[in-house]
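1. structure for this input, please:
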Amino acid sequence: MRYLSPNTLDDAFDLLTSNDLTVVAGGTDFFPSRQRHELHTDILDVTRINGLSGINLVDGRWRIGAATSWTDIARADLPVAFRGLQMAAREVGSLQIQNSGTIAGNLCNASPAADGVPPLLTLEASVELGSARGFREVPLSEFITGVRKTALSDDEIVTAIYLPDPPKGTVGHFEKLGARRYLVISITMTSVIIGLNENRRINYARVAVGAASAVAQRLDQLEADLIGKSPETVEVSSEHLAPLSPIDDVRGDAAFRLDAVAEQCVRAIAEAGQHHG
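-> Next up is the predicted model:
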């Protein structure tokens, strides 16, 4: 087994083109998944690539480098619409995991319970993929295609996450349900971003739910029905939850998950309204 740690994207692309490699950033999902099995693949560590970390506003869009840690995201000076993403960043495992784990690693692992995905969906994120062939951008809603499946080709790596600058005054919130307060896989999680007009009626709404379907989902009908409502009087119906397809497992059955999501939506929207300026 070889451990490769290039400093430039070009070197990383060349290595991917000519070798069969497993791409690793923080490794916080990859190495535990190996359990006690030996590694039989060469590792490409992307965390030392120049320019692959950091958060910047460029041409009206926020760019989060693929190797940016959850700790860096949680501590960044970002608009209040990013509050849900920063709350989720503080829920990704322990402090040690947050220091090592990266935003792109969370997406590429493609777990239905990945904490970062719902808030990124509400922020209408897109994923930049790079290879020796060039770069392409894919909406996050199309990047994760199933459980542990993504749109990445074998010769590509994620290089950045792009987020349009949210409308001024919008506020984000994140709700996570687990069997305990910390260090737990989500039973359900909900992220929202809302904006309010001068009469405190919702005029902008984004709602996304994770751990209740194979891939996290936006609730488009709920978003549409929220417009004109007060954040304190929101009701969530079964029709609003139609995009979800929760499973029964040891952490909760499908009916419980749907009930939990409905309550999380109500709480998250009310909380975002409370933090609205």
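
2. C-alpha from now on. contacts and neighbour counts both.
-> Fine.

3. so Val209 belongs to a strand, correct?
-> Yes: the assignment for Val209 is a strand, going by DSSP: H, G, I helix; E, B strand; the rest coil.

4. another one to check against the first:
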Amino acid sequence: MGAYLQPDTLDEALGILAREPVTIAAGCTDLFAATESQSLNGTVLDVTRVEGLRRIAKEATGWRIGAASTWSDVIAADLPPAFDMLKQAAREVGSVQIQNAGTVAGNICNASPAADGVPPLLSLDAQVEIGAKGGVREVPLAEFLTAPRATVLMPGEMVTAIRIPEGSDKGESRFSKLGARKYLVISIVMVAARLHVQDGFVRDIALAVGACGPIATRLSALEAALRGTPVAGLPDRLQPELIAPALTPITDMRASDEYRREAAVHLLRRVLDDLTLMRSPV
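-> Here you go, the predicted model:
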């Protein structure tokens, strides 16, 4: 086993990254599960003590979720209703012990097609803040994930935060996950929806589906078709032909590709039905 480094500042952490190859560790809930030996090889860079990295806050340009923020931090944070879907997903990430340790940034860096946090973050128009010794860059989450277990991170870089831009925190939201059982299960299909209504019409809508392709995806064509329409009867206007082209599900031991396609439509109708019922007159 190599050195175990635990810097206190981001500059120190980025300096280490620029100097040598390391394994970045935070909650380790995915890292240890993917490690075949009893210990990690090479230098380990533990970022859990880096100042400011575990913080969720509103800033001038939107919301910032620090890379070391845990799922329990998300659940406890005072966030607007647009983040409810992210809180719901957080409660589905393993047990409470996993939620206490696992980080939001780790979930996206692991880049699993079934990562619970990705559809809600996509529906929040999340931007990934990437730090390196030479500076910071931001990449849309949809471009950050390139394939199963693959991202755009380059040597010497690490995720420092996830940013939600101003305006994408409007409206209400819901998350729904289908699995073989209620808890501690890999998703068969999951969906996230954010709905912003004004004067009875859909001002903005964001829909994302996970576990139905190599990476989770936004349903841009469907969103465009629904934007500006009356909120009344919205779930009934979901058009499967606008959903199917965006999905490339596989058949595996959990479900067939056909089942996943049908389930995605049903889950989307369910979450939109829930969101529109909230607005129905009593």
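
5. contacts only, for Leu57 of the first structure.
-> By CA atoms under 8 Å, 6 or more residues apart in numbering, Leu57 of the first structure lies in contact with Arg63.

6. how does it look with 10 Å?
-> Neighbour list for Leu57 of the first structure: 63-64, 78, 162-165 [criterion: CA atoms under 10 Å, 6 or more residues apart in numbering].

7. also Glu128 of the first structure?
-> Contacts of Glu128 of the first structure by CA under 10 Å, 6+ apart are 63, 65-66, 135-140, 143, 156-162.

8. out of the contacts of Leu57 of the first structure, the closest to Ala114 of the first structure would be?
-> For the contacts of Leu57 of the first structure, the closest approach to Ala114 of the first structure (CA to CA) belongs to Ile64, at 17.3 Å.

9. isn't that closest one up against Leu85?
-> No: assessed by CA atoms under 10 Å, Ile64 of the first structure is found out of contact with Leu85, at 12.0 Å.

10. about what we covered before: which one (most neighbours) among the contacts of Leu57 of the first structure?
-> For these, counting by other CA atoms under 10 Å, the largest number of neighbours falls to Tyr162: 26 neighbours.

11. can you classify that residue as helix, strand or coil?
-> Tyr162 of the first structure - assigned by three-state DSSP - is strand.

12. excluding chain neighbours, what is closest to it?
-> Arg63 (4.8 Å; CA to CA, 6 or more residues apart in numbering).

13. circling back: list residues touching both of Ile64 and Leu85 of the first structure?
-> Contact with both Ile64 of the first structure and Leu85 is made by residues Ile73, according to CA under 10 Å, 6+ apart.

14. what about Ala34 of the second structure, neighbour count?
-> 10.

15. any idea how far Met158 of the second structure is from it?
-> In this view, Ala34 of the second structure and Met158 of the second structure are 19 Å apart by CA to CA, to the nearest Å.

16. how close does the aligned partner of Thr170 of the first structure in the second structure get to Ala76 of the second structure?
-> Aligned counterpart of Thr170 of the first structure in the second structure: Gly171 (TM-score structural alignment). Gly171 of the second structure is 20 Å from Ala76 of the second structure, where distance means CA to CA.

17. buried ones in the longest helix along the first structure, by neighbour count?
-> In the first structure, assigned by DSSP state H, the helix with the most residues is helix 254-274. Within helix 254-274 of the first structure, the residues that qualify as buried are 254, 257-258, 260-262, 264-273, counting by 16 or more other CA atoms under 10 Å.

18. quick one: stretch 47-60 of the first structure aligns where in the second structure?
-> With TM-score structural alignment as the criterion, stretch 47-60 of the first structure aligns to 48-61.

19. so what's Gly167 of the second structure up against?
-> Going by CA under 10 Å, 6+ apart, the list of residues near Gly167 of the second structure reads 61-62, 124-125, 204.

20. and the most centrally placed residue in the second structure, what does it touch?
-> Among the residues of the second structure, the one closest to the centroid is Val118, at 2.4 Å (CA atoms, centre = their mean). Counting by CA under 10 Å, 6+ apart, Val118 of the second structure touches 86, 89, 104, 107-108, 111-112, 124, 126, 141-142, 145, 190-192, 208-210, 215-217.

21. appreciated, that's everything.
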